[in-house]
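here is the input, now give the coordinates:
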Amino acid sequence: MNAEQLRQIFINFFVEYKHVEISGRSVIPENDPTVLFTTAGMHPLVPYLRGEIHPAGKRLVNIQKCIRTGDIESVGDAYHLTFFEMMGNWSLGDYFKQEMIAMSYEFLTSPQYLGIDPALIHVTVFAGDKDVPRDEESARYWMQAGIPEERIYFLGREDNWWGPAGQTGPCGPDSEMFLDTKSVACSENCRPGCSCGKYVEIWNDVFMQYDKQIDNSYLPLVQKNIDTGMGLERTLYLLTGKKNVYETELFTPILRRLEEISGKQYTGNDADVQTRAFRVIADHIKAATMIMADDKGVRPSNVGQGYILRRLIRRAIRYAKKIDIEKPFLVDLADIVLEMYRDRYPEMMSRKNFVHQELQAEEEQFMRTLQQGEREFIKMLPGLLKNPQREMSGRLAFKLYDTYGFPIELTEELAKEHELTVNRSEFEQAFEKHQNTSKAGSDKIFKGGLADDSITSTRYHTATHLLNEALRRILGDGVQQAGSNITPERLRFDFNWPEKMTAEQIAAVELLVNQQIQQELPISWSIMSLEEAKDAGAQAVFEGRYDEKVKVYQIGDFSLEVCGGPHVENTKDLGTFQIVKEQSSSRGVRRIKAILS
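Here you go, the predicted structure:
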């Protein structure tokens, strides 16, 4: 079985059970992101998990491109990846635990589908705590499906609970399926959830039945939902008898080219430093290419998504030096990634020139930064080694960043090589004073979004529609949304525009939005095909992301836009709109921050 066959067999199984395939092509959250990147298939579906009507119905399935950076330090082992494809299905208030567990068992074990030996399957379910009871129901359904009681394990919240994506919202217990790899157990207590590698998770069924409140209490969700996730890369290596994801067709072309470029051999030995370098480079260039080839086209920068992208590119360059690559190489590898995915995601090829330009510019800039930053670190080293605590102060680490552009993560890696630590908290204090976003700070800044659908967030989300249309009317039809983020305190809206807005333009946009609020315009929605929406003049902010049926929101006669919601019912609920800042986000992209009062 190859990757495309696995994708199709998953989709086809759920289509047979009356699921509708929806799009999962973008790694950039379409609207009001709860995270910097799409980290799971459910993130674009949060409004529908809360009860909004999905235009495709109550049973959905897709292959979602995902980016996760929380485990970036683990990349290089058998299965942790920054970019991966998540195969998933959803029930939005339709079937629940019994039906999902039966389908899971069938898909895993039936010779018509994955054909896994049932004797190798172990499952975990939620053990319960003071807030939510033990999930005896799921355990009973697994036994009915065919899993004996001795292969069902009750684990705590850290293992068998999902969500919410934000501080509040949909969440619930989950049940994870593991395969016994037949390797030797690390101890007599080894079981699913152990990190030794004997048991590897292959699928996760989330039973989304609770709504977490701001006071940390749990209320029953307005509808019970199913949200599952099966990682394509991990499943492929388990099914094909490989030792890890890097032995599959999804990585071997990149590794072979790296061998040619470096003159080194990829051994596949997990304990080999050189092997780790090959894997990190392959993972990071794939993730970086996916981010830049997305229809939004994120560029490397010092904030937000651009910061994560820059970090991935720069880590790849740093690891390339470990295998003696000193010349530019990223464009070469990016082309292999684009070629590997051209049949599955053909729209990526239209971004090829953009990917080339950004990688070349970043590579040239960082090679200079790296050389200078490492020279400065070596100058500091004798003094650091004399420190009895063997700790580098955050002040010195920040100097490397602020003066030379040297990332804190690379400073920490250099320090580790010399058995030193870095005072990270001290660094972050200095960092915050300069109003930048580090990886550690991202969670604080990029909070909220659709996962927090409080009335305040809903008001801000609605206001982005008015702002989007107002910008088009004041600046011209060439304005296109390039991203947005909502918190309970403000909205942030990015749009393509080549120059700084004038004070007169900002005032005109602000006035136009407030006029629509004062007119108390009703807000309504309807479901139609994307072509019908375009014919009606609706703004489809990110072309290529939508499914056959879409939801179109209309604000009076002012705005018509494809969107998932949620929205207020009338503009009178928005209050007064005020633009508090207009600034550059990246090359060719401006950013507006605004508040409602």
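
when you work out contacts or count neighbours from here on, use the C-alpha atoms and nothing else.
Will do.

how close does Ile11 get to Phe107?
As for Ile11, its distance to Phe107 is 11 Å (criterion: Cα to Cα, to the nearest Å).

what's the answer for Val550, then?
29 Å.

compare these two (neighbour count), which wins?
When neighbours are counted by other Cα atoms under 10 Å, Val550 and Phe107 differ, and Val550 comes out ahead with 22 against 19.

list the buried residues for the host helix or strand of Ser524?
Ser524 is part of strand 523-529, with elements assigned from DSSP states H and E. Across strand 523-529, burial judged by 16 or more other Cα atoms under 10 Å covers Ile523, Trp525, Ile527, Met528, Ser529.

quick one: residues contacting the second one.
For Trp525, the set of contacting residues under the criterion of Cα atoms under 8 Å, 6 or more residues apart in numbering consists of Lys551, Val552, Tyr553, Gln554.

just confirm Gln372 contacts Gly405, I think it does.
No - counting by Cα atoms under 8 Å, Gln372 does not reach Gly405; the two are 9.3 Å apart.

neighbour-wise, which of these two wins?
Between Gln372 and Gly405, counted using other Cα under 10 Å, Gly405 has the larger neighbour count: 18 against 15.

look up how far Thr421 lies from the more buried one.
Using Cα to Cα, we find Gly405 at a distance of 20 Å from Thr421.

buried ones in stretch 185-204?
Of the residues in stretch 185-204, Ala185, Arg191, Pro192, Gly193, Gly197, Lys198, Tyr199, Val200, Glu201, Ile202, Trp203, Asn204 count as buried by neighbour count, 16+ other Cα under 10 Å.

and for stretch 365-385?
The neighbour-count criterion (16+ other Cα under 10 Å) identifies Phe366, Met367, Thr369, Leu370, Gly373, Glu374, Phe377, Leu384 as the buried residues of stretch 365-385.

want to put them side by side, so please do this one too:
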Amino acid sequence: MNAEKLRRLFIGFFTQHDHVEISGRSVIPENDPTVLFTTAGMHPLVPYLLGEPHPSGRRLTDVQKCIRTGDIESVGDAHHLTFFEMLGNWSLGDYFKSEMIAMSYQFLTSPDYLGIDPSRLHVTVFAGDDEVPRDEESARLWQEMGIAPERIYFLGREDNWWGPAGQTGPCGPDSEMFLDTEKEPCSAECRPGCSCGKYIEIWNDVFMEYDKQEDGSYLPLKMKNIDTGMGLERTLCLLLGKKNVYDTELFQPIIQKIEEISGHRYTGEESEETTKAFRVIADHIKTATMIMSDERGIRPSNVGQGYILRRLIRRAVRFGRKLGIEVSFLPQLADVVLDIYRNSYPEMQDKRNFLHDELRLEEEQFSRTLMQGEREFLKMLPSLLKNPQKMMSGRLAFKLYDTYGFPIELTEELAREHGLGVDRTEFDAAFAKHQEASKAGADKLFKGGLADDSMASTRYHTATHLLNEALRRVLGDGVHQAGSNITPERLRFDFNWNDKLSEEQIVQVEALVNAQIEANLPIGFEVMSIEEAKNIGAQAMFEGRYDEKVKVYRMGDFSVEVCGGPHVEHTGELGKFKIVKEQSSSRGVRRIKAILVD
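Okay, the predicted model is just below:
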């Protein structure tokens, strides 16, 4: 078994069961402000889960690149990753629990597919609560497949509930499949979901049958959907009998390159600190490479996705220092990542020079940050040495972090060199308060979005098409979208352009958009091949892999674009379009923020 064989086995199984293979989407979500990155295979499919017809039909399967950074501090153990590939399949109002559980069991246990011994399989189902009943049906279906009742566990919402992607929308109970690693249980209460490592999740079947409302209540979905997810890296690790994901082909070449650069050996059995450093670097450079080489690839910055990217890069550099690496090394590792995925994602190769330039620049900037932080520490040192407790306050340590980006671990290292300690408890408290404030701001910023199926978001999504075409007509055909973010209150649209727009240009763009709104143009779509779409002059906002069939939306004779939808039916439903800000987003990219006024 290897990664490519596992990908093809999964896709082949579902295409044999009448599913259509679709292309995985960008790791940067389009028009969904509820998440910074695509964290699950379902995110690009939310409009279709809500009823929008998919051009490829009602049974779909794909491999989706995903990024989750919520557990970034856990990276370094056997299974946590910030980037992973999710194997998935969907039923959009077609089959439901009985068919899905039967297919899951067949794929997992059949010798033609994964060939797992059924006696090692354990499953969990939703235990029910005051709002949604206990999932007795799934438990019965698993028993009919041959799973003994003692290997079926009823767990609560925290373990066996999925969604919605935003504040509202499609969601439902799930059934998770675990492989018994045959380790000794940690206690008499040990069961799937326990963190001891005896049971490892291998697959998740989500039964989307509810629509969460703004008041927190759950209504039955108009159509019941299936959404599944199998993590490629973790499954490959289990099938190969490896102790951790870093021992597979998807990481070993990166680790070997780190060995070459650092002069350290990695066996997975050396000191915990060294093992973690290798794994963090390998994980973070892969994720950073995936973000920057994506079709909507972005640069490191201080906000949003760019901030997460910068954090990953700088953590990799910092852990590189723990291995004694003082020179630029990330571009070399990025080359290894590109080689690993050369056949699976060939489009990444086009971003090699961009990757080299951005990683090298970020390493240089971080080196300057570290030098500045060290200077500030040395300024504080005389006063610190007078402290009879020989202790640096957490408040000062946090100032170095918050003001200069200086990592707490380096502050502690410098303090130790001068016989000082750092009040880590006080630092952690200040950091936690900072995180809460950041999360509160993010929750306010990212509320709503297309994932909540709101008409306001749909109107703004429609307006981005008019804005995109208006910019091309004012600035030239070379202009194209470089990202967007939509809430029910406003749209944010990024496009490639080096110079600040003049007042005259902004007025022209606004006037063009509003002229189309006043014309009340009809909006509709046709399903066709991407070649046919290009032949009729349709704009494809991002170069990338497309499915065999795509939707092409027309807004009168003004705009023709490849897009999944949804949109309003006539442009007159949008109201008056107003640009409220035009600014730089990153090098070579400008950003427009606009609102619709009734």
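
TM between them?
TM-score for the superposed chains, counting by TM-score structural alignment, normalised by the length of the first structure: 0.94, backed by 591 aligned residues with a Cα RMSD of 2.5 Å.

can I get the buried residues of stretch 185-204 of the first structure in JSON lines including secondary structure?
JSON lines is the format used below for these (DSSP: H, G, I helix; E, B strand; the rest coil):
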{"residue": "Ala185", "secondary structure": "coil"}
{"residue": "Arg191", "secondary structure": "coil"}
{"residue": "Pro192", "secondary structure": "coil"}
{"residue": "Gly193", "secondary structure": "coil"}
{"residue": "Gly197", "secondary structure": "coil"}
{"residue": "Lys198", "secondary structure": "coil"}
{"residue": "Tyr199", "secondary structure": "strand"}
{"residue": "Val200", "secondary structure": "strand"}
{"residue": "Glu201", "secondary structure": "strand"}
{"residue": "Ile202", "secondary structure": "strand"}
{"residue": "Trp203", "secondary structure": "strand"}
{"residue": "Asn204", "secondary structure": "strand"}
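
which residues does Pro170 of the second structure contact?
Pro170 of the second structure sits next to Val46, Leu49, Leu50, Gly163, Pro164, Met208, Glu209, Tyr210, Asp211, Lys212, Leu221 when contact means Cα under 8 Å, 6+ apart.

wait, the first one sits on Gly449?
In this case it means Val46 of the second structure. No - between Val46 of the second structure and Gly449 no contact is recorded; they are 10.9 Å apart, counting by Cα under 8 Å.

the two: who's more crowded?
Gly449 (28 against 21).

from Ile517 of the second structure, how far off is the closest residue to that one other than its chain neighbours?
Spatially, and ignoring its direct neighbours in sequence, Gly449 of the second structure is nearest to Thr487 (4.7 Å; Cα to Cα, 6 or more residues apart in numbering). Look at Thr487 of the second structure and Ile517 of the second structure: by Cα to Cα, they are 20 Å apart.

for Ile281 of the second structure, same thing?
50 Å.

Lys399 of the second structure now?
To Ile517 of the second structure, Lys399 of the second structure is 50 Å away according to Cα to Cα.

who's more crowded, the two?
Ile517 (21 against 14).

which residues of the stretch 301-450 of the first structure fall in strands?
391-392, 421-422 (DSSP state E, counting those that start in this stretch).

reformat those as TSV; add distance to Met177 of the first structure and mean neighbour count.
Output for the strands of the stretch 301-450 of the first structure, formatted as TSV (distance: least, Cα to Cα, whole Å; neighbours: other Cα atoms under 10 Å):
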stretch	distance to Met177 of the first structure	mean neighbour count
strand 391-392	42	19
strand 421-422	38	21
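
can you say which of those strands is nearest to Asp332 of the first structure?
Among the strands of the stretch 301-450 of the first structure, the nearest to Asp332 of the first structure by Cα to Cα is strand 421-422 (34.4 Å).

mean distance of that closest one to its aligned residues in the second structure, please.
Its matched residues in the second structure lie on average 4.2 Å from strand 421-422 of the first structure after superposition (mean Cα distance after the TM-score superposition for the first structure).

now for that strand, which elements pack on it?
When contacts are defined as 3 or more Cα pairs under 8 Å, 6 or more residues apart in numbering; DSSP states H and E, strand 421-422 of the first structure sits against strand 391-392, helix 408-417.

would TSV of these with distance to Ala287 of the first structure be doable?
Formatted as TSV, these follow (distance: least, Cα to Cα, whole Å):
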stretch	distance to Ala287 of the first structure
strand 391-392	31
helix 408-417	18
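
mind checking which of the ones you listed is nearest Leu114 of the first structure?
Leu114 of the first structure lies closest, by Cα to Cα, to one member of those: helix 408-417, at 40.4 Å.
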